[in-house]
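Undergrad: sequence and computational prediction follow.
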Amino acid sequence: MTRYCYLFIFTVSMLMSAGAAAQGTYKIKLTNLENRKGDVYIGWYVNSSDFMKPKKATIAKIVPVNGVSEVTVVFPKVPSGKYAISAFLDENGDKDLNLSFIGKPTEKYGFSNDVRPAMRPAFFNEAAFDVNGNDGEMTIELK
């Protein structure tokens, strides 16, 4: 009887581990902060309709930066999938990326894959990358 109990426990544990999504730890290094003060908002998005909408980020962190030129933010247990990241430095504390009257950002911002379109924000597909359950790292230079 105990042999069947062990077999049952082994089978259940294998099924549970097979059903769990693969996860990895990601380190995102944000550079070009120019020793400024404020909070960096980092959002991970899974689709284009939510991209760059901080309240719709699948994964998000707000990190205070005070007088540093770069910061590394660790995201543990990121499930496998396709993501695009947007980040911005909120220098004035209003929790928003401020824009000039012509729509150009007045605070530093950046995207995964270090996408830098000249006259528009990045598109989701340009910034998208795959997380496959392994650990990874990426550098995003804010501009």
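TA: Yep, that arrived. Numbering: from 1, shown residues only.
Undergrad: contacts and neighbour counts: CA atoms only from here.
TA: OK.
Undergrad: for the helix or strand hosting Ser17, which residues meet the burial criterion?
TA: Per DSSP states H and E, Ser17 falls inside helix 2-19. Within helix 2-19, no residue counts as buried by 16 or more other Cα atoms under 10 Å.
Undergrad: second structure follows, compare the two:
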Amino acid sequence: MKRLIFTSLFILFAFNLYAQTVPLTLNIEKINSDKGNILVGICATADEFAEKEPCKYFFSIPAKKGTITESVNVDKGRYAVLVYHDENSNNRLDMAMFGKPTERYGFSNNKYGAFGSKPPFDEAAINIDKPVNITIKLRK
């Protein structure tokens, strides 16, 4: 009986330890209008960040001019965050000629690739093993 109780407690502890989540607080700055939504993807892999697969976490926040602060609990791990202001609520980042975005966007670490494109996953990735607070400044 003691062995069964010990084994049960060990399994319960192991699952709790493995499933631990931590808060990620996002400060999203330079929102130019109250129109539409702010779309946030928290991506655990390079394929998710490249939008070949859905991001592990994805959510929408009603836009508010200025700065929005939003907290979400995530599993401990390494993530890259992508954010864009979907002003016309069509659930995608609109592009002009030659692929230049017409809506504001940003990435974790405020990193950008060539000509303002998406940076590589490793440059935008952040380690989340304790509560983390990041600021993403949107740009166009």
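TA: That came through, no problem. The model shown is predicted, which means the values in this text are computed figures rather than measured ones.
Undergrad: if we can go back for a sec, next SSE after the helix holding Ser17 of the first structure?
TA: Following helix 2-19 of the first structure in sequence order, the next helix or strand is strand 23-31 (DSSP H and E).
Undergrad: mean distance of that next one to its aligned residues in the second structure, please.
TA: Here the mean offset of strand 23-31 of the first structure against the second structure after fitting is 0.8 Å, by mean Cα distance after the TM-score superposition for the first structure.
Undergrad: give me the stretch of the second structure that that strand matches.
TA: Taking TM-score structural alignment as the measure, the second structure aligns residues 21-29 with strand 23-31 of the first structure.
Undergrad: run through who's touching the matching stretch.
TA: Contact with stretch 21-29 of the second structure is made by 66-76, 128-138, as judged by Cα atoms under 8 Å, 6 or more residues apart in numbering.
Undergrad: follow-up on the earlier one: and the helix holding Ser17 of the first structure, how far out from the chain's middle?
TA: 35 Å (Cα atoms, centre = their mean, to the nearest Å).
Undergrad: ok, now stretch 27-44 of the first structure?
TA: Distance of stretch 27-44 of the first structure from its chain centroid, counting by Cα atoms, centre = their mean, is 11 Å.
Undergrad: now swap in stretch 65-84 of the first structure and tell me
TA: From the chain centre to the centre of stretch 65-84 of the first structure is a distance of 6 Å (Cα atoms, centre = their mean).
Undergrad: cool, stretch 135-143 of the first structure as well?
TA: 9 Å.
Undergrad: quick one, helices of the second structure?
TA: For the second structure, the helices defined by DSSP state H cover 2-18, 46-49, 121-124.
Undergrad: make TSV out of these and add distance to Phe115 of the second structure.
TA: Converted to TSV, the helices of the second structure look like this (distance: least, Cα to Cα, whole Å):
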stretch	distance to Phe115 of the second structure
helix 2-18	40
helix 46-49	18
helix 121-124	15
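Undergrad: which residue is the nearest non-sequential neighbour of Tyr41 of the first structure?
TA: Leaving aside its sequence neighbours, Tyr41 of the first structure sits nearest to Ile62 (Cα to Cα, 6 or more residues apart in numbering; 4.7 Å).
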